[in-house]
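In: Need the 3D shape of this:
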Amino acid sequence: MKRYLILSHRYLGLGAGLFLLLIAISGSLLVFRPELETLSGARPPASSHPVAYQALADAVLARYPGASFSLRFGERGDPILARLRRPGDERRLWLDPASGRIASDARSGESTFDFLLALHEKLLLGEAGEALAGACGLLLAILAVSGLVYWWPKAWRRAFQLRRNKGARLLMSDLHRLSGALASLLLLSAGLTGAYQAFNKPINNAINRLYGYHAPAKTRARLPAQGGRQPLDALVARAAAAMPGARLVDIRYEAKPDRPLLLRWKLPGELHPNGRSQVEVDPYSGALLRVTPVDRAPPAIRLTSWIYGLHTGSLGGDALRALLALAGAALAFLAGSGSYQWAARKRKQRGGRKSAPAS
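Out: Model (predicted):
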């Protein structure tokens, strides 16, 4: 059985090695995206004196009148990310939290980290690439389990040995097995959670159907006979009263006049780093149209919070993020060392055939 196991492990790894290498490198960098963006100057520094919400919306609308956009908030004082949507144009704007000034404005997909995210999630191949990345996640889980089973020693005193004086191929083989064994649980988790996220729509729909969940009807704002939208800060305050103790994460501002203002919150104890609790507000009257704390969200949303937190490392803070980055580096090494072993074995076989005496 071990022979068939190692053969399947070898050729599955070779087949998916390049894709896994790309996913591993991009994922290791994305784990620390906020810190790296700040170091590179792509996002402005934090400020302890945040500006009013309406001033942020006014800054976006002054540059892009009539646009729909969202404002994403981190911890208090962090820079604000505006994601803007217009026909044929999507942009990412960083706003200074102290002045509301637009610090950077770029088309979505143009930054280095947008490129890395597209590489990690879709291998730069669109929807087909997303399915391929999900399949690679499942393959990674299989490789992690099969490699661990193959490594599992009969004598534990030899479990962590490295044959340093037996040549480069055997040393690389030992390093490959040992690093794979040490990183196996993290790689298994990364593979399964990554596959879940790639195929989340059909999986989530199936989970919601299983629990008998039916999506409620869309809410609509009532256009007044006269007057316009209420100030954004007043609307946020009205919604905050329905989410006591929660932190505002996102404001979605729709250009269509009958669309409500959608506010996303993170309640104490929520697992998702961006929260999954929502309040919909009529932007004209200030009436609360729908309040959906996370415990009343669709069943699949609650599962997704666990999955997303595990995959990005946010569930375990900086320690888990560091471990995931190391696991990504280990995966890159495994892809390279596995290919090296296969090439070295082929060279040895060819050398053996050449040296064999002619009959």
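In: okay, CA-based contacts and neighbour counts for the rest of this
Out: OK.
In: Specify the local secondary structure of the closest residue to residue 344 other than its chain neighbours.
Out: Leaving aside its sequence neighbours, residue 344 sits nearest to residue 169 (C-alpha to C-alpha, 6 or more residues apart in numbering; 6.8 Å). Using DSSP: H, G, I helix; E, B strand; the rest coil, the structure places residue 169 in helix.
In: Hmm, residue 341 and residue 169 touching each other?
Out: Yes: with contact defined as C-alpha atoms under 8 Å, residue 169 counts as touching residue 341 (6.4 Å).
In: for comparison, sequence B:
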Amino acid sequence: MRLRTVLFTTHLWLGLIAGAFIALLGITGAIMAFEPELEHARHPHLWYVTAPPGARPLSLAQIGVGVAHAFPADTITAYQASTKPGLSYQVGLSRSLVFVNQYSGAILGQLRFGGTDVLNIIHQLHTHLLFRGLGDLGGKIVTGAALVLMCMLLSGVYLWWPVKRISIRWRGAATRRSWFDVHNTIGIVSLVFLLALCATGIVMGFEGPSTRLFYRLTGSQPVRRPDLHAPVPAGAQQIGPDSAFALARTAVPGATPFEVDLPARDEAYFIRARYPEDLTPGGRSQVVIDSYTGRVLYAQGSRTAPAGARMVIANRAMHTGDILGLPGKALVSLASLAVVVQVVTGLVMWLKRSQRDV
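Out: You can find the predicted model right below:
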């Protein structure tokens, strides 16, 4: 049997078997590329504020007093400070997330935990198919679908090569040749981006082995983060979150702290920070500070992290498109939609397989 025939048959049956999962990854991936922007658009009254000319944000302590007064039966667990003047601050409570105008202290509203969050459902569909049981079976299926898509992309290039046609001549939806042209053209135009998405997604799917490989390739070693639990000094008082933020700025110069988890009596502060070039929503710099002495127990900035850690960070940023900001997200979203087009056109061609016009 000729290699072309083997690859064509493999390409076809992989698509028929895994097409639904691949299309699901494409649809959810296209949406997830703009996850923060969509969240802001869903609740604009919570996320957007107007900064008065020359105004400075209130301190976290001042914001905390206002939130504690408004929600006396709840407990503050975290603060999230916006790194953009037009976005609000958030205060984490045990049962909800409260949005606050950082200039006036006005409470804009809250989102309760445990409710139906469409974007979170889409996120979990993309990463775990909403099922983490049986040893994260959902995540393994997602990784398997990415591997199948990689095989289909490579076999598709081989099948396209003799034709080398990058054009669409639409002869009507009833004609198989029309769908063939769309399948070929969209596939080859989006090939590089889809290969990058597949490769980075597979690396994330095999996170443990790939992380160890990155450290081995770079000859670097991971920095172990200390245990957040620590003994409580007799009669000592914990420093406030504003002091913790100030210490974090010193620990990772040039980075802006934006999230702090309030520690229990026997815990340290855990702070996330972001450099200007770090376009990921969660930030890639972390600081741990003794909540009594203010001593920096751990500090890892995305600029100075071990080379292996920086490779992990870069891989994830490439997969999400964050590495290029909004243009990168747009490319990821369009490439994800191209996957859906490939699945649909491939299925239509198979349904019209009795036509011999190709």
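In: Map the residue nearest to residue 344 of structure 1 across to structure 2 for me.
Out: Alignment note (TM-score structural alignment): residue 169 of structure 1 maps to residue 176 of structure 2.
In: Distance of its match relative to residue 167 of structure 2?
Out: 15 Å (C-alpha to C-alpha, to the nearest Å).
In: now residue 242 of structure 2
Out: From residue 242 of structure 2 to residue 167 of structure 2 the distance is 59 Å (C-alpha to C-alpha).
In: more neighbours, the two?
Out: residue 242 (14 against 11; other C-alpha atoms under 10 Å).
In: residue boundaries of the helices in structure 2?
Out: 3-32, 35-42, 44-47, 60-70, 118-128, 133-160, 176-189, 191-205, 207-218, 241-251, 307-320, 326-351 (DSSP state H).
In: now the longest one and helix 118-128, what's the angle there?
Out: Put simply, helix 3-32 of structure 2 runs at 150 degrees to helix 118-128, going by axes from the mean of the first three to the mean of the last three C-alpha atoms, to 10 degrees.
In: Which residue in structure 2 aligns with residue 311 of structure 1?
Out: Match for residue 311 of structure 1 (TM-score structural alignment): residue 319.
In: Please read the previous query as pertaining to residue 150 of structure 1.
Out: That one, residue 150 of structure 1, aligns with residue 159 by TM-score structural alignment.
In: I'd say that match and residue 4 touch.
Out: Yes: judged on C-alpha under 8 Å, residue 159 of structure 2 makes contact with residue 4 at a distance of 6.8 Å.
In: Looking only at neighbour counts, state which of those two leads.
Out: residue 159 (17 against 12).
In: contacting residues for that one?
Out: If a contact means C-alpha atoms under 8 Å, 6 or more residues apart in numbering, then residue 159 of structure 2 has 4, 7, 8 as its contacts.
In: Residue 184 of structure 2 versus that one, what's the distance?
Out: Distance from residue 159 of structure 2 to residue 184 of structure 2, by C-alpha to C-alpha: 10 Å.
In: Tell me how far the corresponding residue of structure 1 for residue 120 of structure 2 lies from residue 137 of structure 1.
Out: Superposed on structure 1 with TM-score structural alignment, residue 120 of structure 2 falls opposite residue 114. Taking C-alpha to C-alpha as the measure, residue 114 of structure 1 and residue 137 of structure 1 are separated by 20 Å.
In: And the two? Which one has more around it.
Out: Here residue 114 of structure 1 and residue 137 are compared on neighbour count by other C-alpha under 10 Å; more neighbours surround residue 137, at 27 against 14.
In: Touching, that one and residue 192? I think so.
Out: Yes: distance between residue 137 of structure 1 and residue 192: 6.0 Å, which falls inside the contact criterion (C-alpha under 8 Å).
In: so what's residue 342 of structure 2 up against?
Out: Per C-alpha under 8 Å, 6+ apart, neighbours of residue 342 of structure 2: 183, 186, 187.
In: Of the helices of structure 2, give the one that comes closest to residue 229 of structure 2.
Out: Closest to residue 229 of structure 2 of the helices of structure 2, according to C-alpha to C-alpha: helix 241-251, at 16.3 Å.
In: report the angle between the axes of the closest one and helix 60-70?
Out: Interaxial angle of helix 241-251 of structure 2 relative to helix 60-70 (the same axes, to 10 degrees): 150 degrees.
In: what span of structure 1 lines up against helix 241-251 of structure 2?
Out: Going by TM-score structural alignment, helix 241-251 of structure 2 lines up with residues 232-242 of structure 1.
In: For the matching stretch, buried residues please.
Out: 232, 235, 236, 238, 239, 240, 242 (16 or more other C-alpha atoms under 10 Å).
In: Please tell me how far the residue most central in space within structure 1 sits from residue 189 of structure 1.
Out: In structure 1, the centroid-proximal residue (C-alpha atoms, centre = their mean) is residue 312; its distance is 5.4 Å. Distance of residue 312 of structure 1 to residue 189 of structure 1, computed by C-alpha to C-alpha: 11 Å.
In: Now the common contact residues for those two.
Out: Common neighbours of residue 312 of structure 1 and residue 189 (C-alpha under 8 Å, 6+ apart) do not exist.
In: Enumerate every residue touching residue 264 of structure 1.
Out: Contacts of residue 264 of structure 1 by C-alpha under 8 Å, 6+ apart are 248, 249, 250, 251, 275, 276, 277, 278, 279.
In: How about the contacts made by the first one?
Out: By that I understand residue 248 of structure 1. 73, 263, 264, 265, 266.
In: try it again with 6 Å
Out: Going by C-alpha atoms under 6 Å, 6 or more residues apart in numbering, residue 248 of structure 1 touches residue 265.
In: Same question for residue 171 of structure 1.
Out: 163, 164.
In: roughly how far apart are residue 296 of structure 1 and residue 34 of structure 1?
Out: From residue 296 of structure 1 over to residue 34 of structure 1 (counting by C-alpha to C-alpha), the distance is 30 Å.
In: Of the contacts of residue 264 of structure 1, which ones are shared with structure 2?
Out: On the basis of both residues aligned by TM-score structural alignment, their matches' C-alpha atoms under 8 Å, what survives of these in structure 2 is 248, 249, 250, 251, 275, 276, 277, 278, 279.
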